[in-house]
Structures are given as C-alpha cells and as structure tokens.
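*Asks:* Generate a structure from the sequence data that follows.
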Amino acid sequence: MKENNKIYLPLLLGLVCAAGVLLGSKINFSSSQGLFSSNPKKEKLNRLIDYIDYEYVDYVNTDSIVDITVNRILENLDPHSVYIPSVEYASVTENMKGDFVGIGVSFQSVNDTVVVIQPIKGGPSEKIGIKGGDRILFANDAQLFDKNISNDSLIAQLKGEENTNVTLTVFRKGLKELLRFNIKRSRVPIKSVDAAYMLTNNLGYIKVNRFAESTYREFKESLEKLQQEGATQIAIDLRDNPGGYLSEAINIVDEFLKDGKLILYTKNKKGAMEETHSRRKGKFEDREVFVLINENSASASEIVAGAFQDNDRGTIIGRRSYGKGLVQREMELGDGSAVRLTIARYYTPTGRSIQKPYGEGNEAYFNDYTRRYKNGELRTADSIHVDDSLRYVTPGGKIVYGGGGIIPDIFVPKDTNFEKEHLTYILRSGHLSQFIFEVLEQDRNYYNSLSWDDFQKKEIITDALLANFQSYARRNNFPVKMNVYKPLVRRYLKAVMAQQLFGEDEFQRLINEDDRIIEKVIELSKTI
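*Replies:* Predicted coordinates for the structure are as follows:
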C-alpha cells in the first residue's frame, strides 16, 4: 500500500503544494539591498557568499548556494512559502496568467517530426485550418524534422512576440503537395474551466481545474451558456483543484451570494483583519448550487466551499478538503526569481481556520493523504477526526468544524482499490494519449470526419482495439487486467480519443460517467 502511494500521490500533492497558493497583490522589492544592508545578520550571509566566491580553493557556483539557502530558510517557515527560481518563473507565471503567445497547438514529436495532436480552440492555428495529424516540417526557414531538437527549442520556434508572423510548412496525409500557412502569433487561452455541460435537463456542470487570472471570466461565460441551455441548478466541480488567485475565487462566490454576505476574512501577524463581502447582483443568487470537493481540493477551492457552507448556501459534496488556509504574496527578488511568502491566515465567515497542522514538519504534512487512508476517513465520514473546541455554528444552525479542511455536508466514499486507482493514474498519463494518437493516425480522414453525435453512437472502442491496447500496455510495462477493468479501460480510451478529436468538454463528459460523486449530485438535484 505504501509503495503504491509513493508511485502517484507525490505528484498530485506536489501540485497542491506548488499551485495551491493564494496570491495577494505583488510587491516589487527593487530597492531590497537598501532595505536589508543595515541588518548585520543579513550582512553576515552576504559576506560568506563573497568569501566563497572569491577565496574558496575550488570554483563554486554561488548562485546554486543562494538557491539552496533560500529554500532551506523557507522550508523552516511553513509548507507553502516557496522559492521560484528564475528558470521556472516564466512558465509558472504563464500558467497562472491564463494565456500565452504562440500559434496555438498541442503537439508531440513522432519519429523526429513535430505532429499536431490538436489545434487549441480559439487559437490562431484552429482559425487558419491546422488539423490534428498535421506534420510541421518548417517554421519559417527553420527545419523541425530529422533533428535532435528539444521541446524547449521547438516551443521557442513556434512561440514569439504577439502579432508577429510565422510561416509553417505542413505535410498532411492524403495530400501530395505540402501546405503553407502564414500564421500571426496571438494570445492563446490556457483554460482553467475544463468543461461546462448539462448533466440533466436542468442541472448544469462546470469543472474548474485552478484559479488563474482568466478563471472568473471563463466561469461566468460557462454559467451564462448553461443558463441558456436550461440550467436552474449548478454543480461546481473543484475536485483536485489546488487553488490559485484569491480574487477569482471571490468573484465566483459573488455570483451566488446576496449582497453584503461575508465571504472570508484574513488576519496577519499584527492582528490586522481584512474582510471581503459579496458586493453585486449575481447570476445565480436564487438557484440551487452544489460544490464538489475531495482531499486534493485546496486553498481557493476551500474558500469557495467554506463561503457557501458558512452562509448556508448550497450543498458541499465529496470528502474532506486538503486543509490550506494560508495566504501567500508573490515577491520578486530582483534577478528573475521570486518567493511566495505566507503573509496571513484566512478564515471562513463563521471564523474558522481550515489550515491543517504543520508542526511535525513538511514530510508529515505532505504525507497527510496516507494518514487519512490509514485512519479510514476516505471510506467513512465517521472516521474524520474533529476537535470539538473548533466547533462553529452557521446562521442557519449547521455545525461546522475548523482545524483542517472543509468537511462536506454529504460524504461520498472514495474507491480505495489501489490497483484500480493506480490504473486510473496510468490511463490519465501520456501512455494512453500516445496509444490513441497512433490509432487516429491509421485513418485520420475517417476520424476527423466524425461528428460528436456520430462518435457517441458508434462502437469506437472495439474489442480488437482493446486487445491492441492490452498488448501496448504490456510492452510499456504496465500490464492491464482486462477481465477485471475492461469497462474502465474502454471508457478512458474513448474519453482520450474524444479529447484529441473534440476537446476537454467531451473528455470530461465521458470520464464522469459512473462517477460516484456526480451520481450523488444528480440524485440530490432531483429531490430539491
């Protein structure tokens, strides 16, 4: 059991650690040397670095020493104060910004050739006619095939300054002549709303994967679309959402609360408090809402769930959330790197802190999932430990608890079959995507001609294809017990194929079939 945890849980929990931060306004300490130079303790560290740099017998990369020192300092503060090296800062910022400048394709390298998996919806490549399966041979005069070229170098060729042009030379199967596309690079969205569709005739569903700069805009557009399709109830899926920008979470909550309701408050070490209230007429103030959470819903996700729960608004469904109630602010260090430093704690409207304890060190903190599994709380609500001294009461009389995460109103147990969970992790990995890509490549014209309705009706994942996947899995050292997990594998194969042909909405729609929490939401929606 422990070994299975080690295989795939650190990745997920690492994402919670790295991405689940509540970002306040940015402060630029451009004059940091002037601020700190008079402190003798900080001067001691500067002198030591200088001595090593100029006097040490061997050459030492003092930049790496500084990085190690900064990391060690932050590790001794709390689990969520983190250092972002300059080499990572651009990609981290881009991911949270919600868009990037480029041509707008997802691609992979196949036999030393750049092959388009799918043009990104709304991007310049989709608009100009690039299709899945296209081989990009040249970007301007730069050859992109038959070369040992890294992904970073490829991305550099395809990205660039906004409104600059790049000419792509493309080979498309079935055509004798090469195609040439002149594409103007533009902003391409990195979606934080994975899916928005109707679960029933009146129940809409929105899946949010993180809270980036564009999340509220995406969410509002999705909410309006679903209302036009007849939604009078909404399920907001925040499972595995590690958090992000505080302001985006607040704006989403504001769509559902009447004016003047407390959403959260923060308190810093000096005791200064800052309250945030709902302040405008929302789109869904008088309609039913469900919020889906699990053990990997963190930070901003917990703000949303806590604000709804403490205002007696809607129903929280799933399992106890991660338990991150610390607020970080991003501060630049002057060399392209930055720190996200914990500056305050946040509290839900009833006054509870949901930050779980971290006094036993970072390792114990990030291994909390294993502890939850062992004490049985992923299987039964009765196994969730609560501290009665952290008991709070909502205005409507509901009992809620602080001390570590949001406990849902309706508990849905996790399937703790680790073999199945491990298989699910593998099916979500690049192995399955690569296999499906190869299947599509065998008859691109046929698959590209399918409409979504045709795709749903046809037996796309045949027994022969399943057998091929079983052989593929065996060759790649992850054998699949098809006699036990055949329905699960079939669903994931079809979902990933839908993702490559149609996009994230359709992927999520198929993945959610036979989902316990979704089934519970649908059941509850019919009784309200």
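
*Asks:* CA only for contacts and neighbour counts going forward, please
*Replies:* Noted.

*Asks:* what's the burial count for L175?
*Replies:* 8 (other CA atoms under 10 Å).

*Asks:* what secondary structure does it sit in?
*Replies:* Assigned with DSSP: H, G, I helix; E, B strand; the rest coil, L175 falls in the coil class.

*Asks:* Over to the one 5 residues further on?
*Replies:* With three-state DSSP as the basis, the three-state label of R180 is strand.

*Asks:* and it, how far is that from N140?
*Replies:* Note on R180: its distance to N140, by CA to CA, to the nearest Å, is 10 Å.

*Asks:* what about the strands in the stretch 151-300 of the chain?
*Replies:* Assigned by DSSP state E, counting those that start in this stretch, the strands in the stretch 151-300 of the chain fall at 165-171, 179-184, 186-189, 193-198, 203-208, 233-237, 262-267, 273-277, 288-293.

*Asks:* hang on, the earlier thing: mutual contacts of R180 and N140, please.
*Replies:* 167-169 (CA atoms under 8 Å, 6 or more residues apart in numbering).

*Asks:* Nearest to L11 among those residues?
*Replies:* Comparing these against L11 with CA to CA places L168 closest, at 35.7 Å.

*Asks:* In space, what's closest to S433 - neighbours in sequence excluded?
*Replies:* Spatial nearest neighbour of S433, chain neighbours left out: V496 (6.5 Å); criterion: CA to CA, 6 or more residues apart in numbering.

*Asks:* Generate TSV for the strands of the stretch 151-300 of the chain, with mean neighbour count and distance to L158 as supplementary columns.
*Replies:* Formatted as TSV, the strands of the stretch 151-300 of the chain follow (neighbours: other CA atoms under 10 Å; distance: least, CA to CA, whole Å):
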stretch	mean neighbour count	distance to L158
strand 165-171	19	8
strand 179-184	16	10
strand 186-189	20	11
strand 193-198	21	24
strand 203-208	24	28
strand 233-237	24	34
strand 262-267	21	43
strand 273-277	14	42
strand 288-293	24	37
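
*Asks:* Pull out the buried positions in the longest helix seen in the chain.
*Replies:* In the chain, with assignment by DSSP state H, the single longest helix is helix 482-501. Buried residues in helix 482-501, counted by 16 or more other CA atoms under 10 Å: 488-501.

*Asks:* List just the one of the strands of the stretch 151-300 of the chain that sits closest to F469.
*Replies:* strand 193-198 (26.4 Å).

*Asks:* to compare against the first, here's another:
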Amino acid sequence: MKIKKIYLPILLATALAIGLLMGSFLNYPTYQGGLVSGSGKNKLNKLIDFIDSEYVDDVDTDSIVDLTVTSILEKLDPHSVYIDKSQMQEVAEDMRGEFGGIGVNFYMFKDTVAVIKPVPGGPSDKVGIKAGDRILFADNYKLYGRDLPLDTLFSKLKGEEGSKVTLTVFRKSENKKFTVNVERGMVPKKSVDAYVMANKNTGYIKVNRFAETTYDEFHEALQSLINSGAKSIVVDLRDNGGGYLEKAVEMADEFLEDGMVIVKTKNKKGRVDETDATDKGIFEQGKLYVLINENSASASEILAGALQDNDRATIVGRRSFGKGLVQREMKLGDGSAVRLTVARYYTPSGRSIQRSYAKGGDAYFNDFQRRFENGELYAADSIKIADTLKYYTRNKRVVYGGGGIIPDVFVPLAGKHGDEGIILIMKSGVVSHFVFGQLDSERNAFNKLTEQQIVKKITATDDYFNLFDTYLLQQGMDFKLKDHKEMVKQYLAAEFVRQLIGEKEYYRLLLLQDNMMKAVLEKAGS
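*Replies:* Down below sits the predicted model:
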C-alpha cells in the first residue's frame, strides 16, 4: 500500500486521544470553590485588568485566561486538563449517557443529512423516519448543500426533551418529500455497544466507556447472557479510555467475592481509601476473560487490575495504556471547568500502573509510537518489565507495576507485521460510508434479505470486494487488499448487517475474525 509505514502508528493511535479525553476523570465529588488565593492569584488578576483597560488594541481577555489556565495545567500532569464552556455540554452528555434530540444516527452524505438508522423506539422512529431518508430542513433552517459545521447541525437537531421541531424529509426509495413534527426525547448514548453469545457457552460484552448508565447497561447484559446459558464471560475493554471509577467498581463487584479488594486510592495527605467487593455479585464463579489493548485506560485498568490481582479473570491482549491518576472536576464559575489530579489509585496487590510523564505530555501520549517501533505490539518479550516493581496476586502469581496492565495471554496487534493498515481501514468510517452508498442505490433489494442472505450476498462473489477496492482508490488509498480478500469480505458483510439489522449481529460476525476472541475460545476449550 502507498501509505508509508512511518504513518501507521499515527493512524492506529487516532482513537486513543478521543477515548482519553472522555475518560480522563473519575467520579469524585464536583468541587464548587474558587482558585487558591494569594499573591500569585492577585498578580494574574491585575495583569488581566491592565490588559483589559490599558492595552492599545482590543483583546479578548477570556481567551487569555483560557490560555493561562491551560498553560498552568500543562506544568502538572498530562491528565489535569481545562475544559472550556463550549466543550462542557458534549462532555456532560457523553458521561451522562443520554441527550435531548430527535434520535437518529446519520452521515453527511454528499452534503446532505442522511439517516443511517433511527434509534429504535426514539422520536424519529415513532413518526416514521426510515434508514436512507434525507433531512432537508429543521423548521425553516436549510441543512443541505451548505457544508455546515457539526456543532451548527447538532444545534438544530438536538434540544430539550419535549421541545418540537418540524423536519422536511426526502425519501429516495419512494421519490417523495414530506414533513413530520418530531417531539424531542432523551436519546441514549450507549456505553455497552453490544452483548452476544459468541458460542453456546461463552457470552461477550463490549464496553466503550464508563458513564453514569454503564453499570445498569452492563448488569442487564450480564444477566441476559447468564440466562442464555453462558458459562464463560468475555468483557471487552479495548479502546475504552475510562470514565467513572464507581462504575468500574460496581462492575468488578459482579465478579468478586465479598471482602475482596477492588481498588485503593491515596491522596496528597497520604490518606488511603480502600473499596471492597460485596456479596451481591451475580457471576462470582464462572470463567472470566478481559480483553485489553494499548488504548484501554483509567477505569478500564482499575477493572482489569482488580480481576487480575484477585486471580478472578484471565487478561488477554496487549499492555494497557498506564493511567493511574484520579481526577476531580472543579467548576470555574463561567461554564468551564478543570479536571485536577487529586489522588493516585492502586490495584489490590498495591500496584501503581501509572506510566512516567517526566518527559512531558507529548512523549507521554505518543508512547504508542514507541511501543510500535520497539516491537512490543507484536511480541510479549519486547515489553520492558522492571523487576523492582514486582507484586503478587491473591494466589501468589507475579504481576508488575509501573506502566499499564500486562496481559496474562498476549495477542499481537495483527497476524503479520504490516497488516495494521488493512485492519484499521476495515474498522474505520470508510467502510461505513462505502456500505451506506451501496445501500442507497439498492436498499429495497437488501431490505428483503435475512442476516444469512446478506452475508452470502456479500461474500459469495468478489463483486462487493471489487467495488470497495475501487472506492478506496477513488479516495486516494491504494491498499493491497487481494492478500486479505476473505477478511475484507467478512468486514464488509458485517457492516451491511450492522446498518440493516443491528449492533449485536455486527459484533457476532466480527468475533469470528477476532484474534483475541480466538485466543479466549482456545484457552477456554470452547
């Protein structure tokens, strides 16, 4: 392929920044007080006043304050961050697990809002909006042909629960335009992407972050899988950047016996708080596996570390990110906030898994590239382990601190060094856009097919494989797909199924291609 290898670590690490932004704080009470008083604060206040009143040109002093706060926090640690008021709503919605809106998944497809699928039972679904519909106007505001920024677009479609909007819709499959009145409702932002039976004995749960609703979603998924006969459970925490500490604790409690330590935290004053499991767990005895990778961070590492140190789960995958700092969100009075590191957390054996950030934030967040270059993503013996950071699990197994959770079963990044770009593309939005375009031209034919018929239609011939190869070339991406034809076909089939049927079916199909799941099923003897 024409994309040079040197850029692969950058491409592969794209999801990490998003995950860590949304998962960079844990659930400590929100602090409402002001900044620390003193001569330093007075000096800053006077400087801002002088600029505001005396400087020769007009200056946005708010922007200066923002830069000052950001600069101060950069001197502390990589996870103490400033969130301006324009970001706060999105961050709050993501962690709350819901927002007010019309309830559709959509793309900007050829400069038009195109519905991938309405949220089942949501506001748009109730008024008859279907997959493939174009939303042309929200009230009298034109949404197509304008290259609108996403924040403007969202502002027209989102809104308070109970508020109303009139949508003008074009349905291509019937070549008709119509209007519908939609009453906005609360739309869930799921943190459990899917849960399925991988086989007759093994249940699988994919968790993308730890939000307010995560434990309830997870408990429902776990109970459903138990009811379906699961004797083994796989919890997938890959690319999960973290979130609320208490949700990771509640999830761990489902698997650990009464009195087992889940996590410890230690603050500036040396106070240590320990959180233990209760007797309320519903899966304390069956086989348990946790999937992690280099983008699993924070609360993901709390959960994985608790289960590993108590010898309750087999950790499968690659070394996790290595974030062991606890943040508290503190309001600044103008709609903005800071997340300030207030403690360190430790696994039950006493491990701190926080990586060093002594070389600065850039080196810290670019650690993925270092791992890529030193071969750690491909071979377990390339992981650098400090013998001085040796700890022992409940059953006296050796584990190590100092930089992430090291898995019990290592699974390399890809089957062969150099395949990373193919895997990345097949999991990216490029595939989703291609599939939507194909469905847009032949949706009526696909709507009549079952899941098995869809898979057969995509994989039985090379037709869609060739169309996708051509599509990539048109997008300026020359990948050598022929060596990966069967894998590409399976990913394409899964995405068709996802857009036509649902997330569960999508994940069930992709698990057949998943090297970590193959390792789990081999170890479990399933």
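
*Asks:* nearest to T350 of structure 1, of the strands of the stretch 151-300 of structure 1?
*Replies:* So among these, strand 262-267 is nearest, using CA to CA, at 8.7 Å.

*Asks:* hang on, I7 of structure 1 in a helix?
*Replies:* Yes - under three-state DSSP, I7 of structure 1 sits within a helix.

*Asks:* those helices in the stretch 401-528 of structure 1, which residues are they?
*Replies:* Secondary structure of the stretch 401-528 of structure 1 (DSSP state H, counting those that start in this stretch): helices at 418-427, 430-441, 444-449, 452-457, 463-475, 482-501, 504-511, 516-525.

*Asks:* Name the residues that touch the fifth one?
*Replies:* Think helix 463-475 of structure 1. Among residues not part of helix 463-475 of structure 1, those counted as contacts by CA under 8 Å, 6+ apart are 435, 479-480, 482, 489-490.

*Asks:* quick one: it aligns where in structure 2?
*Replies:* Alignment note (TM-score structural alignment): helix 463-475 of structure 1 is matched to residues 462-474 of structure 2.

*Asks:* quick one: buried residues of that stretch?
*Replies:* Quick answer for stretch 462-474 of structure 2 (16+ other CA under 10 Å): 464-465, 468-469, 471-472.

*Asks:* Columns distance to T30 of structure 2 on top of those, output as TSV?
*Replies:* Output for the buried residues of stretch 462-474 of structure 2, formatted as TSV (distance: CA to CA, whole Å):
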residue	distance to T30 of structure 2
Y464	52
F465	51
F468	48
D469	50
Y471	48
L472	47
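
*Asks:* Closest to A13 of structure 2 out of the residues you listed?
*Replies:* When those are ranked by distance to A13 of structure 2 (CA to CA), L472 comes first, at 20.9 Å.

*Asks:* returning to what we had before: of the strands of the stretch 151-300 of structure 1, give the one that comes closest to N151 of structure 1.
*Replies:* Of the strands of the stretch 151-300 of structure 1, nearest to N151 of structure 1 by CA to CA is strand 165-171, at 17.1 Å.

*Asks:* Give me the mean deviation of the closest one from structure 2.
*Replies:* Following superposition, strand 165-171 of structure 1 is found to deviate from structure 2 by 2.8 Å on average (mean CA distance after the TM-score superposition for structure 1).

*Asks:* Going by contacts, tell me the helices and strands next to that strand.
*Replies:* Other elements packing on strand 165-171 of structure 1 under the criterion 3 or more CA pairs under 8 Å, 6 or more residues apart in numbering; DSSP states H and E are strand 135-139, strand 179-184.

*Asks:* L11 of structure 1 is nearest to which of those?
*Replies:* Here strand 135-139 is closest among those (CA to CA), at 31.7 Å.

*Asks:* Please report how far the residue nearest in space to the middle of structure 2 lies from N199 of structure 2.
*Replies:* The residue lying closest to the centre of structure 2 (CA atoms, centre = their mean) is N208, at 4.2 Å. N208 of structure 2 sits at a distance of 22 Å from N199 of structure 2 (criterion: CA to CA).

*Asks:* just to revisit the earlier point, contacting residues around the residue nearest to the centre of structure 2?
*Replies:* Residues near N208 of structure 2 by CA under 8 Å, 6+ apart: 191-193, 237-241.

*Asks:* farthest-separated two in those?
*Replies:* For those, and using CA to CA, no pair is farther apart than D193 and G241, which are 14.4 Å apart.

*Asks:* Neighbours of G270 of structure 2, how many?
*Replies:* For G270 of structure 2, using other CA under 10 Å, the count is 9.

*Asks:* Kindly provide the distance from it to R344 of structure 2.
*Replies:* 10 Å.

*Asks:* out of the buried residues of stretch 462-474 of structure 2, who's nearest D111 of structure 2?
*Replies:* Checking these one by one against D111 of structure 2 (CA to CA), the nearest turns out to be Y471, at 18.2 Å.

*Asks:* What distance do you get for that closest one to G429 of structure 2?
*Replies:* Using CA to CA, which is the criterion applied here, Y471 of structure 2 is 13 Å from G429 of structure 2.
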